[in-house]
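**Student:** Generate coordinates for the sequence data below:
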Amino acid sequence: MSLLILGIESSCDETGVALVRSTGGVAVPTLLAHALHSQIEMHQAYGGVVPELASRDHIRRVLPLTEAVLAESGQRLADVDVVAYTRGPGLAGALLVGAGVACALGAALGKPVLGVHHLEGHLLSPFLSADPPEFPFVALLVSGGHTQLMRVDGVGRYELLGETIDDAAGEAFDKSAKLMGLGYPGGPALSRLAEQGSATAFKLPRPLLHSGNLDFSFAGLKTAVLTQAKKLGDALEARKADLAASTEAAIVDVLVKKTLTALKQTGLQRVVVAGGVGANRHLRAQLNAACAQNQVRVHYPELHLCTDNGAMIAMAAAMRLQAGQQTANRDYAFDVKPRWPLDALAS
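**Tutor:** This next block holds a predicted model:
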């Protein structure tokens, strides 16, 4: 049965809306249109996301974006069969905007609604790409405050292999960038600067690299960057690119080697990388080289779908419905889950 699914993402500082067509069976759902508004410019003055401002901006953006997506796809609002939204994790106020709008639309249309896990959206986002993966695979999920390795045997069939015990990779990028005075958002700025520096200029730690498990810890790396920056003093400005490159190399080294260990432990020959850090060029280059050497297939979402977006929410909803993992409902009372472990979805 064909379903037209409207997806709304509002978990943090980006408002995303998309339409996905699901034809049922094993066919991968098709993205018809999507639109995204980033709040980066608004939050730059504060050096980070201000939750109240984020929520207010979602309110302003979500309906105009919905109208734009409908116009681009040539569909009518009345044609929508299911309205999906991000239920969590994320900022409570921001999540409530998307959930409230989605449930209001569902009630007005008399159509069912479906709350989606934000991280599952990232996890399944590579199915939107031109080279979608096949199950099973190892997933490296590197999104904001989350760094996790999962074994994925199907939609909703997830086994947590390892996760961050303090700062995630994205936080390590952002906090290190802030220590270097690179502003917000720090991760992309650090990566751009790193292209001009030497990755071997400074010897920085690779936390938990030889821990014997698949957990991550990047707080110690952040402290090492702070210590090095203080040692450099007035010379920091001249060596900033080298420090950025060395920091990026340390983070990427841990991510790549832990992913290869996960592949070896599970015996799988396919890996999926998802989340905002998955757009990092150095990570992609290093992982591609390592996977090619080990005859492992690696899949990524398209670059513009690595960060938060409505397409991944609509896709996750479509795939859960196709797999019979969840049923959309007409109970328009809603709640949100600012903290919601992904492995809680495992069947």
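**Student:** contacts and neighbour counts: CA atoms only from here.
**Tutor:** Will do.
**Student:** Pull the contacting residues for the residue nearest in space to the middle of the chain.
**Tutor:** The structure's the chain has its C-alpha centroid closest to residue 275; by Cα atoms, centre = their mean the separation is 2.7 Å. For residue 275, the contact set (Cα atoms under 8 Å, 6 or more residues apart in numbering) comprises 122, 123, 141, 142, 143, 144, 306, 307, 308.
**Student:** Would you quantify the distance from it to residue 338?
**Tutor:** Separation of residue 275 from residue 338 (Cα to Cα, to the nearest Å) stands at 18 Å.
**Student:** In the protein, where's the longest helix?
**Tutor:** Criterion DSSP state H: the longest helix present in the chain is helix 236-266.
**Student:** And this one, please, so the two structures can be compared:
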Amino acid sequence: AFHAKYGGIVPEIASRRHAALLSAAVDDALTRANVELRELDGIAVTAGPGLIGSLVVGVAAAKALAFATGLPLYAVNHLHGHIFAAFIERDEPPPYPFLALLVSGGHSQLVEVHSPTNLRIIGKTRDDAAGEAYDKTARLLDLPFPGGPALDALARDGDPKAIAFPRHRPDPGTLDLSFSGLKTSVRYFLDSDAGKNARREDVAASFQAAVVDVLIDRVERALDAREYRALVLSGGVAANSALQSAFVALGRRRRIPAFVPEPRFCTDNAAMIAAAAERRGDAACVDARTLVADPNLSFV
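**Tutor:** Okay, the predicted model is just below:
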């Protein structure tokens, strides 16, 4: 909400707000959990990837807490956090091996997860991520920031079959994704005579249907290639109502459990970082003296 007036995240402002609010956020979390800092089992922090300014603020704070308390420090990949968000507050978490569809503003990936420390990307976007396509299409439709939820809400009153936007699928032999062509198609349509007379609700619904169709198609192809014991939907776009419905329906159709995090755990949050650290254990434990933030941290 703070960044809405800018139409998007401003990195410098984001890092300054992180620095200003982080101490109070830690105090609030401890108060709500009714625990003392010294009672914790460790300190988990996002080491990357992401905006370097915000990462540096978080890593510096986590290192300071670890030094002050003597608690172990766990460095977590932001994307791993999204995947393990599906484990939060569940009596029966997803069984291994499972297939994760990770869809966010910066990433769109299919990930094969054999254990908390054995993850492999089997498909990824070759250009724009799905969340990026959502945000850019939302701007074309003059929707407020954040664009994804606004477009999802608008699409509920539209006809998903009103406009035949393309469903681009890269080489048949891969599970890769591509959304740049769809984004361009929406822009050209809105500039056309037909687009100028089209209902925004129909444009939003038709765009969303194209994105969901492509994502579900990739998951189905992965399921055709090998067996998994569960499906996991993760990332900020996992909060999208149309994608959630299609993902759960796919699980029912293929008779495989489909796990979707609660909406509050879909977007970036600290709980998912703690969940990933807990499951990765010693593999995530690092020396606080040498940990540095890495905006381009590799997935594995």
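**Student:** sorry, back to before: give me the buried positions along the longest helix of structure 1.
**Tutor:** Residues 236, 239-260, 262-263 are the ones in helix 236-266 of structure 1 that count as buried (16 or more other Cα atoms under 10 Å).
**Student:** Could you pull out the strands in the stretch 151-300 of structure 1 for me?
**Tutor:** Remark: strands of the stretch 151-300 of structure 1, listed N- to C-terminal, are 157-163, 270-274, 297-299; assignment by DSSP state E, counting those that start in this stretch.
**Student:** of all those strands, which lies closest to residue 196 of structure 1?
**Tutor:** strand 270-274 (25.3 Å; Cα to Cα).
**Student:** Give me the mean distance between the closest one and structure 2.
**Tutor:** Its matched residues in structure 2 lie on average 0.8 Å from strand 270-274 of structure 1 after superposition (mean Cα distance after the TM-score superposition for structure 1).
**Student:** That strand maps to which residues in structure 2?
**Tutor:** Mapped onto structure 2 using TM-score structural alignment, strand 270-274 of structure 1 spans residues 230-234.
**Student:** Tell me which residue of structure 1 is furthest from the middle?
**Tutor:** residue 234 (36.3 Å).
**Student:** Tell me the spacing between it and residue 47 of structure 1.
**Tutor:** Taken as Cα to Cα, the span from residue 234 of structure 1 to residue 47 of structure 1 is 23 Å.
**Student:** Neighbours of residue 108 of structure 1, how many?
**Tutor:** 10 (other Cα atoms under 10 Å).
**Student:** so who does the closest residue to the residue nearest to the centre of structure 1 other than its chain neighbours touch?
**Tutor:** Excluding the flanking residues, the one nearest residue 275 of structure 1 by Cα to Cα, 6 or more residues apart in numbering is residue 143, at 4.2 Å. Going by Cα under 8 Å, 6+ apart, residue 143 of structure 1 touches 119, 122, 170, 274, 275, 276, 277, 278, 307.
**Student:** Give me the distance from stretch 192-201 of structure 1 to the chain's centre.
**Tutor:** Centroid separation for stretch 192-201 of structure 1 versus its chain: 25 Å, with Cα atoms, centre = their mean, to the nearest Å.
**Student:** likewise stretch 81-100 of structure 1?
**Tutor:** Here the centre of stretch 81-100 of structure 1 is set off from its chain's centre by 15 Å, with Cα atoms, centre = their mean.
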